[in-house]
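Q: Pasted the sequence and its predicted model underneath.
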Amino acid sequence: MIDFLYQIDLKLFYFINGTLSNPFFDKIFPFLTNLNNWFLVYLIFFLYLIIHGKKLDRITIFATIVMITVSDQLSSHLLKNLFERIRPCNVLENVNLLVTCTESYSFPSSHAVNNFAAAVLFSKIYPKFKIWFFTIATLIAFSRPYVGVHYPSDVIGGAFIGSLIGVIFARLVLMINNCSGTKEKFITKRYKKIE
């Protein structure tokens, strides 16, 4: 059964990495997969929420920083070392490698974990923009097998793990926001009674 699933994973990898390969994708996906290219987008988004946002927005920013730290440590240091899956670019032949192939392990894809965690969290807080959040997360996840550094199952597993983390943190954000709101209402009512 495991061998059967691996063969499917392998065929999907070569389909994404080889069959779908074209000059346009060869330019766009190495750009999308490089998280340094997203830094300015995240910075502008966070600064906007800090300056123009409300209490919920600021709680979300703080929670996002904590969440990405947790999700990245979980995927990069705990799960990768637990599963010890070697990257396809280090073991397979005829890989269309478009970025540097590192020696770190492959499962799960930290790109997928972190971006789907963020997509789920932001979608719960800002549901009007959920299509954009999930589109970005999906494109970044898809870029990983396309550039040759992950199997499809690495990003599928990463997306699942990241989504679970995102749900947990979204619930925490809403709970903290609701609790602090209740406290503020209680203080206001008490103050009015004293007056």
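A: Received it, and whenever you're ready, just let me know what you need.

Q: CA only for contacts and neighbour counts going forward, please
A: Noted.

Q: Show me what the host helix or strand of residue 49 is in contact with.
A: Element membership for residue 49 (DSSP states H and E) is helix 39-52. Outside helix 39-52, the residues that touch it by Cα atoms under 8 Å, 6 or more residues apart in numbering are 57-58, 61.

Q: at 10 Å instead, please
A: 53, 55-62, 64 (Cα atoms under 10 Å, 6 or more residues apart in numbering).

Q: Scan those residues and report the most crowded one.
A: For the contacts of helix 39-52, neighbours were counted using other Cα atoms under 10 Å, and residue 60 has the most, 24 neighbours in all.

Q: mind listing what the closest residue to it other than its chain neighbours touches?
A: Setting aside the residues directly before and after it, residue 60 is nearest to residue 173 in space (Cα to Cα, 6 or more residues apart in numbering), at 6.3 Å. By Cα under 10 Å, 6+ apart, residue 173 lies in contact with 56-64, 121, 124-125, 167, 179.

Q: out of those, which one sits closest to residue 192?
A: Here the nearest of those to residue 192, counting by Cα to Cα, is residue 179; it sits at 20.1 Å.

Q: Find the centremost residue of the protein, please.
A: Nearest to the mean C-alpha position of the chain, counting by Cα atoms, centre = their mean, stands residue 115 at 1.4 Å.

Q: what about that residue, which helix or strand?
A: Under the criterion of DSSP H and E, residue 115 resides in helix 110-125.

Q: packing partners for the host helix or strand of residue 135?
A: Following DSSP H and E, one finds residue 135 within helix 130-146. On a contact count with 3 or more Cα pairs under 10 Å, 6 or more residues apart in numbering; DSSP states H and E, helix 130-146 meets helix 2-14, helix 23-33, helix 110-125, helix 152-194.

Q: Below is an additional structure, to be compared with the one above:
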Amino acid sequence: MISSGNSESPVADRGLESVPSQVLQNTTSSIAVVGCSCAALVVSFFGLSQFDLPITKYVRSVTIHLPWDQLTVPWMAFTSDMGDWIGQGWRLAALSILLLVGAWAFEKPIFKIVAVQSLVAHGIAALLANGLKHLVGRPRPKFIHSGDWQITPSWASGLDSFPSGHSTASFAVATVLAKQFPLFGPLCFAVALFVALSRILRGSHFPTDVLGGAVIGILCGFIATAPLRQWRTSIQDGLRHAAMGMSALVALLWVLSRRMEEGEAGILFLALGIVAVAGGLWIRKVYWVRRGRQEQSRYSNISALLIAYGLAAMTTSPIVISSVGFACIASWLHALGRNDDPEESPRWFAVRESALMGGLAIAILVLVDARGVLPFR
């Protein structure tokens, strides 16, 4: 029997109709992820901007200006000098060259890939940072004697504070290394944070300068480690990771600098945080019980985001709650459409869960015992 020519057309039509629908859904999800990530970064930038002048004034108060600028606190002086030494551009470039030498000497192709990508990320970061420096024209902290200053394009020396070039380059290289060598990712970002902190202690930049540099550097790292045709996805992923990281840093600084919100609002925020953390831990228990099933990744993601949001609520700061909340929504939306989570080994599973529980314990300890310990408000 010869079937009719249009016997399969309804199925084909349904398949064709689903393609534009899926594309539209993915586009909408991507826009939402980018929007939430940007919102988290904007709120984080606003929150950190409130520390620009207090931190600058404190650094000046512990600095001897003659015969040269020298910090009187030993650990601050060490951080300032060592971070400045590590973050210099030619030393970061030398690291890439060493990786090239290692690729040739030990026949490790991955070293060559990382070396090239880190050089590309460093180059893009340098171009963007130096261009923005003069386009924004923000005065450096040593030229600020009050809370008022003008921001206008300028080529003058000293009017190039935003963003921090050291921070931008350090985070660009750290992002490449962290993506290619995930096991050393925390160490790479810790070094980049060390460099960023040194720029603040040195009196060369405001906290918001290093935050801007860190975000730009992370974006450069994501762009350099992916094919150019995927630049939209690279920017989306970079913004999402930067939003979560910067929100966490602002939350930590806020807790170390401010006391808990008093009154009914503080109590409500604290109760919300406790409930969210408890809910996240309960879901984590379910995730452990269901380990090996298809839903494990979803349970893990929801649990981690609930715990993160709960900790943010326990800071009792609306700014922190907003920034972390937007970052969590971005991560949740990103995870909704993912069906390609790789199977993880039991060892990696144990390491990840131990790190999560250890981080939770440290966060609670900081919330309980370290509120307002920093000497500025």
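A: Great, that's in hand. Fair warning: this is a prediction, and the values are worked out from it, not measured in the lab.

Q: List the TM-score for the superposed pair.
A: Put the two chains on top of each other and the TM-score (TM-score structural alignment, normalised by the length of the first structure) is 0.70; 164 aligned residues with a Cα RMSD of 3.1 Å.

Q: mind listing what residue 125 of the first structure touches?
A: Taking Cα under 10 Å, 6+ apart as the test, what residue 125 of the first structure contacts is 56-57, 60, 170-171, 173-174.

Q: which of the residues you listed map to contacts in the second structure?
A: Cross-checking those against the second structure gives 56-57, 60, 170 as conserved contacts, using both residues aligned by TM-score structural alignment, their matches' Cα atoms under 10 Å.

Q: hey, where'd the helices end up in the stretch 201-350 of the second structure?
A: 207-224, 231-257, 263-289, 296-314, 318-336, 346-369 (DSSP state H, counting those that start in this stretch).

Q: among those, which is the most enclosed?
A: Comparing those by mean neighbour count (mean count of other Cα atoms under 10 Å), helix 207-224 ranks first with a mean of 27.

Q: what does that one correspond to over in the first structure?
A: Counting by TM-score structural alignment, helix 207-224 of the second structure pairs with residues 152-169 of the first structure.

Q: residues in the first structure aligned with stretch 304-313 of the second structure?
A: Under TM-score structural alignment, there's no match for stretch 304-313 of the second structure.

Q: okay, the angle between the helix holding residue 115 of the first structure and helix 130-146?
A: With axes from the mean of the first three to the mean of the last three Cα atoms, to 10 degrees defining the directions, helix 110-125 of the first structure sits at 170 degrees from helix 130-146.

Q: how far apart are helix 110-125 of the first structure and its match in the second structure?
A: Averaged over the aligned pairs, helix 110-125 of the first structure sits 0.8 Å from the second structure after superposition, using mean Cα distance after the TM-score superposition for the first structure.

Q: State the span of the second structure onto which that helix is aligned.
A: Counting by TM-score structural alignment, helix 110-125 of the first structure corresponds to residues 165-180.

Q: That stretch: which residues count as buried?
A: 165-178, 180 (16 or more other Cα atoms under 10 Å).

Q: chain center to it: distance?
A: 11 Å (Cα atoms, centre = their mean, to the nearest Å).

Q: Next: stretch 162-172 of the first structure.
A: On the basis of Cα atoms, centre = their mean, stretch 162-172 of the first structure sits 11 Å off its chain's mean C-alpha point.

Q: And stretch 157-176 of the second structure, by the same measure?
A: Chain-centre distance of stretch 157-176 of the second structure: 14 Å, with Cα atoms, centre = their mean.

Q: Compute the first-to-last residue distance for that stretch.
A: Counting by Cα to Cα, to the nearest Å, the length from the leading to the trailing residue of stretch 157-176 of the second structure is 31 Å.

Q: same thing with stretch 5-22 of the first structure?
A: This stretch, stretch 5-22 of the first structure, spans 27 Å end to end (Cα to Cα).

Q: related to what we said a few turns ago, what are the buried residues along the helix holding residue 49 of the first structure?
A: Under the neighbour-count criterion of 16+ other Cα under 10 Å, helix 39-52 of the first structure has 46, 49 buried.

Q: average offset between the next helix or strand after it and the second structure?
A: Sequence-wise, the next helix or strand downstream of helix 39-52 of the first structure (DSSP H and E) is helix 55-73. For helix 55-73 of the first structure, the mean distance to aligned residues of the second structure following superposition is 1.7 Å (mean Cα distance after the TM-score superposition for the first structure).

Q: One more: stretch 132-146 of the first structure?
A: Averaged out, stretch 132-146 of the first structure is 0.5 Å away (mean Cα distance after the TM-score superposition for the first structure).

Q: contacting residues around the closest residue to residue 118 of the first structure other than its chain neighbours?
A: Closest residue to residue 118 of the first structure apart from its sequence neighbours, by Cα to Cα, 6+ apart: residue 166 at 6.2 Å. By Cα under 10 Å, 6+ apart, the residues touching residue 166 of the first structure are 64, 67-68, 71, 113-124, 160, 172.

Q: Quick check: residue 166 of the first structure vs residue 21 of the first structure, distance?
A: Residue 166 of the first structure is 32 Å from residue 21 of the first structure, by Cα to Cα.

Q: Do I have it right that residue 123 of the first structure meets residue 137?
A: No. When contacts are counted by Cα atoms under 10 Å, residue 123 of the first structure is not listed as touching residue 137 (11.6 Å).
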